[in-house]
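1. how does the following fold in three dimensions:
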Amino acid sequence: MLKSLKSCIAIALCVAALSPSVFAQAQRPETDANDVTDVTIFLRRAANLPLDNIRIDPGSASSCNFFSTSAMDSDYARNFISRGSFSAYSPYGDASRDRGYGSSNLSGSHGGFSYSDRSHCSQSDYNFAAGRAVIRARDRTLTDAFALFDQKKYPEALALFQKSYNKLGDSIAALMIGRMYLLGLGTTPNTREALKWLNKAAEQPNPPRPLRFDPKAPERMDSATEASIVLAKIYLIGHDVEKNPATALKWYQKAASRAYVPAYKTVGDFYYYGHGVRKDVVRAQRNYKTAAETGFAPAQVAMAQILASGDDGVPANPKQALDWYYHAAKANHPDGLYALAVAYDTGQGVKADPKQALFYYKEAAVRGHPAAQNDIGTYFAKGDSILPKDEPIARKWFEVSARNGNPEAMYNLAVMLMTGQGGPVDRKGAWVWFTVAQMAGHPHAEAALKQQEPQMTTDEKSEAAAVLKPKLQAGS
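-> Now for the predicted structure:
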């Protein structure tokens, strides 16, 4: 039990430390701060969902996952961690579709390659492109390099990627070489060398026909764009280089210039939070809007948050804000779903509808929204005509939400553990969660701890202190 509880508290403390301002504050009913015998029920919330998007987890800097790329990087830019796993292949990119080399403006068909506008290309351009296409079609160096990489034969793979680049100057090969030097795969880690190769990949000319953004496949990008994103992250966190937000922003803007829509969202974050640049909400909104109108859900949420109450230079427009939340909810974005839950729960901008509210709370909760998970717990804890009371299920939802860093859920779970609602009494666990809730800023947690202390045995206090001690020391 102690080991399980220690793991539980570690997760909660980690998330609480990273995300103290991510969750909306609840509209609390009038209660006695000393009364902790009932689970607190906070179902009414103000529709204000701030996202602190510029926050760095230094521990992620050396992670392989961190230096992979995904469209959802934008959604979690506050931690600068990619949710996806490292892929050996540039998503949707391969040598046969690379159009970013040379001076040719090509998109039709000629000599095994393609072009459209002869007025922009000389015959030598066509000859060069056609010859390169033939070499590419016959050459297996890049294919063999990826095969070796998949077999974890990294030194051999690195040599073949370098050979492939020497033959054709592929941005894909340069990207892979840069990644391998960055992560120390087949060679000793060498950020300076990684930067050299990533720059070679990222500085390929913009393609004449940018990739079209597909909301169902937002991670789609070419290898040059992917290199730009990796470079941006390196300078953003200062991975073996001096932190340089301005340089990071330059590379995000480069990715945006290649029509990589999620980069517009991150560029907007730089200006909205004034991270390394002068805060400029109007400019941030302009970038958010570009991505939002193309169908990128995180940008739709960002637009909604600005318009909900207005911001510097941007007037409030609650109706438009709700429309953007609807668009994000259609894409199953947790913040969009949660905002609609709040709207139907409180009747803000729509007719109050408890059934619709519960539906959206549930949809947001199952997609990992901590506040929604706590709200589902309160539904089960309280019970009504819509959802029958089920304390064991409520306790499970509170635990899930608490582990994800929600202060209300930490407190509610502690109450249930202390009183034995939904399961056995666990005074030690209650003490731990009340303490974490207090650290996360819950206003009633201190009073609850004072009330619980006389009920604790000396052994229980020692065991609870042992669970808390490692993390408290790490945070000090």
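
2. okay, CA-based contacts and neighbour counts for the rest of this
-> Fine.

3. residue 23 - that's part of a helix, no?
-> No. Per DSSP: H, G, I helix; E, B strand; the rest coil, residue 23 lies outside any helix segment and is coil.

4. residue 202 versus that one, what's the distance?
-> According to C-alpha to C-alpha, to the nearest Å, residue 23 and residue 202 sit 36 Å apart.

5. neighbour count for those two, which is higher?
-> More crowded of residue 23 and residue 202, by other C-alpha atoms under 10 Å: residue 202, with 26 against 19.

6. neighbours of residue 138, how many?
-> 8.

7. to clarify, my last question referred to residue 15.
-> 17.

8. what's the spacing between it and residue 449?
-> 22 Å.

9. was I right to think residue 390 contacts residue 378?
-> No. With contact defined as C-alpha atoms under 8 Å, residue 390 does not reach residue 378; the gap is 10.0 Å.

10. those two: who's more crowded?
-> For residue 390 versus residue 378, neighbours defined as other C-alpha under 10 Å are more numerous around residue 378 (25 against 17).

11. count the residues that sit near residue 262.
-> 31.

12. that one: helix or strand, and which one exactly?
-> Assigned by DSSP states H and E, residue 262 belongs to helix 261-273.

13. next secondary structure element downstream of that helix?
-> Following helix 261-273 toward the C-terminus (DSSP H and E): helix 281-294.

14. what inclination does that next one have with respect to helix 261-273?
-> 160 degrees (axes from the mean of the first three to the mean of the last three C-alpha atoms, to 10 degrees).

15. buried ones in helix 281-294?
-> 281-292, 294 (16 or more other C-alpha atoms under 10 Å).

16. now swap in stretch 43-59 and tell me
-> 43, 45, 47, 48, 49, 51, 52, 53, 54, 56.

17. ok now that stretch, how far from the chain's centre?
-> 11 Å (C-alpha atoms, centre = their mean, to the nearest Å).

18. could you do stretch 415-422 as well?
-> So, by C-alpha atoms, centre = their mean, the centroid of stretch 415-422 is 33 Å from its chain's centroid.

19. what of stretch 175-183?
-> With C-alpha atoms, centre = their mean, you get 23 Å for stretch 175-183.

20. next: stretch 264-279.
-> On C-alpha atoms, centre = their mean, the centre of stretch 264-279 falls 16 Å from the chain's centre.

21. what do you get for stretch 463-476?
-> Using C-alpha atoms, centre = their mean, the offset of stretch 463-476 from its chain centre is 28 Å.

22. to compare against the first, here's the next sequence to fold:
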Amino acid sequence: MNACRLIVISVAGALLMATGAAAQVSLTPPGIEPPAASKAAPNPKARPPAVVKKPPAAELKPAPPAPAPEDPNADLVYGAYQRGMYKTAFDLASAKAQAGDIKAMTMLGELYSNALGVKRDYASAIDWYKRASEGGDREAMFALAMMRLSGRGGPVDREAAVKLLASSAKLGEPKAAYNLALLYLDGQTLPQDLKRSAELLTIAANAGNPEAQYALATFYKEGTGVQKDLAKAAQLLQAAAVADNLDAEVEYAIALYNGTGTPKNEEGAIELLRRAARQNSPIAQNRLAHVLITGRGTPIDLIEGFKWHLIAKTAGNGDAQLDERFAQLSDQDRAKVEDLVRLWFGTFAKK
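-> As a prediction, this is how the structure comes out:
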């Protein structure tokens, strides 16, 4: 695939978690060529890079309001978990799990797996996840699939992982549908099937998963597994951007700037690029540099523009044309730019 740098964890890695990069999108003001990265030839069979992320603590379900102790239906276990009272959550879940509570079993798997309130114990985590999975809990199926796929707590078992993901996805778990889609896209654990991957991404995207929305947008943008539809791609990018997916935010800004699949809105696009640049997206920083230096859609600001150029260059997103223009600045202006760059890295390092 071209711009679709989905996160497909290698089967020797940990979880299949969601992220990506808009490294091959284009924002081309008149007279300025896009960076070389935006011209890469499409390669649908290319395996996306592997990125391992620590599993988030709130993996099980959205946070409910803090439960009232006098409410007999209150989820005291999850309430304690959400407040960081992991030892309390463990004690409460242990009692409920022994009484056959499926959700409590899943919670114990989570706590044992991530060493929350108890010493990490993958064997116990797997045992509780298995019990909850056998009881029909889709979140336990997903978590156990990830452990089987990554080899945590035992040997890698791709076949078992795929079955668990399929069962979880069938029960409506969007994370399972998303990760199963990545396996069909990757074409290593499962035969590559772009159409099936698109179907699963659609399920996860419709459930509000921003990573799936971003990935599916790329499918529609390129006509991968679906009919090419730039308007649909823009809608999905917007939805993912609203959910704070940084890569979708960058690509949606570029779509707005160029009027690709959505009405042209240079002012709105530049605001999105500024926001993404401040979140340290090298692509956004490079595109923002072009806009500020050329003054299309915003007043020219050479100092600020070259600041973002140097910051993006430090992250590996260089631009020979902007290098040439930077060299033409006066010594005084170059010094101003370099002072702003130092201030940026000093501030960012403290975050």
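
23. so which elements touch the helix or strand hosting residue 430 of structure 1?
-> Using DSSP H and E, residue 430 of structure 1 sits within helix 427-439. Judged by 3 or more C-alpha pairs under 8 Å, 6 or more residues apart in numbering; DSSP states H and E, helix 427-439 of structure 1 is in contact with helix 2-18, helix 407-419, helix 445-452, helix 458-475.

24. quick one: contacts of the third one?
-> The set of residues that contact helix 445-452 of structure 1 without belonging to it, under C-alpha atoms under 8 Å, 6 or more residues apart in numbering, is 33, 34, 35, 36, 411, 431, 434, 435, 437, 438.

25. tell me the one of the buried residues of stretch 43-59 of structure 1 nearest residue 374 of structure 1?
-> The shortest gap between residue 374 of structure 1 and any of the buried residues of stretch 43-59 of structure 1 belongs to residue 43, at 9.1 Å (C-alpha to C-alpha).

26. list the contacts for that closest one?
-> 26, 345, 375, 378.

27. burial of residue 61 of structure 2, as a residue count?
-> The burial count for residue 61 of structure 2: 8, using other C-alpha under 10 Å.

28. that one matches what in structure 1?
-> In structure 1, the residue paired with residue 61 of structure 2 is residue 71, using TM-score structural alignment.

29. same deal with residue 268 of structure 2?
-> Match for residue 268 of structure 2 (TM-score structural alignment): residue 393.

30. follow-up on the earlier one: now tabulate the contacts of residue 43 of structure 1 in CSV and tack on secondary structure and distance to residue 132 of structure 1.
-> Formatted as CSV, these follow (DSSP: H, G, I helix; E, B strand; the rest coil; distance: C-alpha to C-alpha, whole Å):
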residue, secondary structure, distance to residue 132 of structure 1
26, strand, 62
345, helix, 61
375, helix, 59
378, helix, 64
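
31. just tell me the aligned range of the helix or strand hosting residue 361 of structure 1 in structure 2.
-> In this assignment (DSSP H and E), residue 361 of structure 1 forms part of helix 354-366. Using TM-score structural alignment, helix 354-366 of structure 1 corresponds to residues 230-242 of structure 2.

32. and that stretch, how far from structure 1 on average?
-> With mean C-alpha distance after the TM-score superposition for structure 1, stretch 230-242 of structure 2 departs from structure 1 by a mean of 2.9 Å once superposed.

33. show me which positions of that stretch end up buried.
-> Applying 16+ other C-alpha under 10 Å to stretch 230-242 of structure 2 flags 230, 231, 232, 233, 234, 235, 236, 237, 238, 239, 240, 241 as buried.

34. contacts for it, please.
-> With contact meaning C-alpha under 8 Å, 6+ apart, stretch 230-242 of structure 2 is reached by 209-211, 213-214, 216-221, 247-249, 251-252, 255, 260-262.

35. rerun that using 7 Å as the cut-off
-> 210, 213-214, 217-218, 220-221, 248-249, 252, 255, 260-262 (C-alpha atoms under 7 Å, 6 or more residues apart in numbering).

36. and that stretch, how far out from the chain's middle?
-> The answer for stretch 230-242 of structure 2 is 15 Å, by C-alpha atoms, centre = their mean.

37. and the aligned residue in structure 1 for residue 251 of structure 2, how far is that from residue 439 of structure 1?
-> Counting by TM-score structural alignment, residue 251 of structure 2 corresponds to residue 375 in structure 1. Distance of residue 375 of structure 1 to residue 439 of structure 1, given as C-alpha to C-alpha: 21 Å.

38. who has more neighbours, these two?
-> A count of neighbours by other C-alpha under 10 Å puts residue 375 above the other of residue 375 of structure 1 and residue 439, at 26 against 17.

39. contacting residues around residue 394 of structure 1?
-> 377, 378, 380, 381.

40. how much space separates the closest residue to it other than its chain neighbours from residue 68 of structure 1?
-> Closest residue in space to residue 394 of structure 1, ignoring its immediate chain neighbours: residue 377 at 4.2 Å, by C-alpha to C-alpha, 6 or more residues apart in numbering. Separation of residue 377 of structure 1 from residue 68 of structure 1 (C-alpha to C-alpha): 35 Å.

41. repeat for residue 131 of structure 1
-> If you go by C-alpha to C-alpha, the gap between residue 131 of structure 1 and residue 68 of structure 1 works out to 33 Å.
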